[in-house]
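[1] I'd like to go over a predicted model; first the sequence, then the structure.
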Amino acid sequence: MPLPDSLFWDRKDTTGVEHTLVDARNGLYARGTILAVKPIAYTCRYELRTDPGWATAHLDVTTEGAGWVRNVRLELAAGRWRAVTAEQGNLDAVLSAAGHARAGLPGIEDSDQLYKAYDVDLGGSPLTNTLPIRRLELLTAETGVSHRISAALMLLPSLEVVQADQIYTPLGAHRVRYASETFSADLTVDDDGFVVDYPGLSTLIKS
């Protein structure tokens, strides 16, 4: 199915790009590809769907590199997350050969940890920052008032899923502050809430 809009980001934290095709007319449906070289060279392909209120309903992600491939499908239904995983090859061996620590297993062992998480956060992807921005209507919300959320954070390239506490604060003038326990960044977004500039991570170069 052809999608009406396209977003293309250039990575700042590593050599890499992200290209996403989106339909935001009734919630969000997106298909995207991420290419990056750190911690190892990999390709990530994803399909994301939200409900009309921008709460995540479905995320299907595949990462692949030399000698390995992983897939995780996350679905939220009736307030509960379900994760289905698959793995071929040995990502840990590739990471070890490159001098990196072992990867976590794909998915999450106890999906109850994601209770009341309505947003997914695909590590390194500015697209998923749009989900809470739109779900909480932060572009028209009171400036300076913080909104704390619980997110299902999917790490790349391992596809390990962890619960993450995050804070979003509208700053006005199309800026939103994103913060976690150890990090914060002031995001610049467009009229639709898509990230134009994520300091240190990515810049939108074509839409």
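    Nice, thanks for sending it over. Numbering: from 1, shown residues only.
[2] every contact and neighbour count from this point should use C-alpha atoms.
    OK.
[3] all strands for this protein, in order.
    Assignment of strands within the chain using DSSP state E yields the ranges 5-11, 16-23, 29-36, 42-50, 56-65, 68-77, 80-89, 119-122, 147-154, 161-172, 175-179, 184-189, 195-198, 202-206.
[4] and those: which comes nearest residue 113?
    strand 161-172 (6.3 Å; Cα to Cα).
[5] which residues touch the closest one?
    In this structure, residues lying in contact with strand 161-172 by Cα atoms under 8 Å, 6 or more residues apart in numbering are 106-108, 113-114, 117, 132-133, 138-139, 141-155, 176-181.
[6] try this one next to it:
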Amino acid sequence: MTDERVLTWQVTESGGQETSWVELGQSRLSARGEALGTTPRSYRLTYELETAQDYVTTRLRVVAQGAGETRRLDLRRTADGWTVDGVPRPDLAEALDCDLGLCPLTNTMPILRHGLHEEAGRHRFLMAFVAVPELVVEPSWQTYTHLGVEPDGARVRYESGDFRSDLLVDHEGLVLDYPQLATRI
């Protein structure tokens, strides 16, 4: 059974907004979204995200438009590893997930895979991080820690390098509030 929903966030970090049409199934997620931002420069971004069993990313397609230019990205993960626009990326071999910059939705996959919206745990992951609006892909080590259950869902701490934020996620592991980045409206 698949649960479909539309989520919209006010994205303070980009000075914009994002809407995502999400399908949550039994250990799978797919989504298509659109974001508008004004920082660091004005852009319009669309994406399609697909995961396999255990919410493991299989594909992220992104188009970013702004100031007379269009960038495209096709990020794929198969049994043979990751490719970026068809070019193998062995530096991402350990990664199971993508992390689309300025997109609160892509925090969901590791949270759901490890049940961090429901129970204690701390996990460190390598992510295929996609900078926005440049669409450059880099490896990024990130840590997620369950901080506790709350009436609206749970708190999960996100850490990457010197950055840290305590996310509020709903009962299904989808971001409600990402301090310093976005709030669901």
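    Received the coordinates, thanks. This structure is a prediction, so every number in the text was calculated from the model and none was measured.
[7] send over the TM-score of the superposed chains.
    In this superposition the chains share a TM-score of 0.92, using TM-score structural alignment, normalised by the length of structure 2; 178 aligned residues with a Cα RMSD of 1.5 Å.
[8] give me the buried subset of the contacts of strand 161-172 of structure 1.
    Buried subset of these (neighbour count, 16 or more other Cα atoms under 10 Å): 106-108, 113-114, 117, 132-133, 138-139, 146, 149-155, 176-179.
[9] aligned counterpart of residue 131 of structure 1 in structure 2, please.
    Under the alignment (TM-score structural alignment), residue 131 of structure 1 maps onto residue 109 of structure 2.
[10] pull the contacting residues for that match.
    By Cα under 8 Å, 6+ apart, residue 109 of structure 2 lies in contact with 29, 55, 56, 97.
[11] tell me how far the first one lies from residue 104 of structure 2.
    What it means is residue 29 of structure 2. 14 Å (Cα to Cα, to the nearest Å).
[12] how about the second one?
    Separation of residue 55 of structure 2 from residue 104 of structure 2 (Cα to Cα): 15 Å.
[13] and if you look at the third one?
    Taking Cα to Cα as the measure, residue 56 of structure 2 and residue 104 of structure 2 are separated by 17 Å.
[14] look at those two and report which has more neighbours.
    Neighbour totals were compared for residue 56 of structure 2 and residue 104, and residue 104 leads with 24 against 20 (other Cα atoms under 10 Å).
[15] can you pull up the most central residue in structure 2?
    For structure 2, the residue nearest the mean C-alpha position is residue 106 (1.4 Å; Cα atoms, centre = their mean).
[16] which residue, other than its chain neighbours, is closest to that residue?
    Closest residue in space to residue 106 of structure 2, ignoring its immediate chain neighbours: residue 99 at 5.3 Å, by Cα to Cα, 6 or more residues apart in numbering.
[17] what do we get in structure 1 for that neighbour?
    Match for residue 99 of structure 2 (TM-score structural alignment): residue 121.
[18] list the residues that contact that match.
    Here residue 121 of structure 1 is in contact with 128, 129, 151, 152, 153, 154 (Cα under 8 Å, 6+ apart).
[19] using CSV, lay out the residues you listed together with distance to residue 168 of structure 1.
    Compiled in CSV, the contacts of residue 121 of structure 1 are given as follows (distance: Cα to Cα, whole Å):
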residue, distance to residue 168 of structure 1
128, 13
129, 9
151, 12
152, 15
153, 15
154, 18
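[20] list of residues touching stretch 55-63 of structure 2?
    27-29, 45-52, 70-78, 96-98, 109-110, 112-113, 135.
[21] would you show me how to pick out the buried ones of these in ChimeraX?
    With 16+ other Cα under 10 Å as the burial test, the buried ones among those are selected in ChimeraX as follows:
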select :28,29,45,46,47,48,49,50,51,72,73,74,75,76,77,96,97,98,109,110,112,113,135
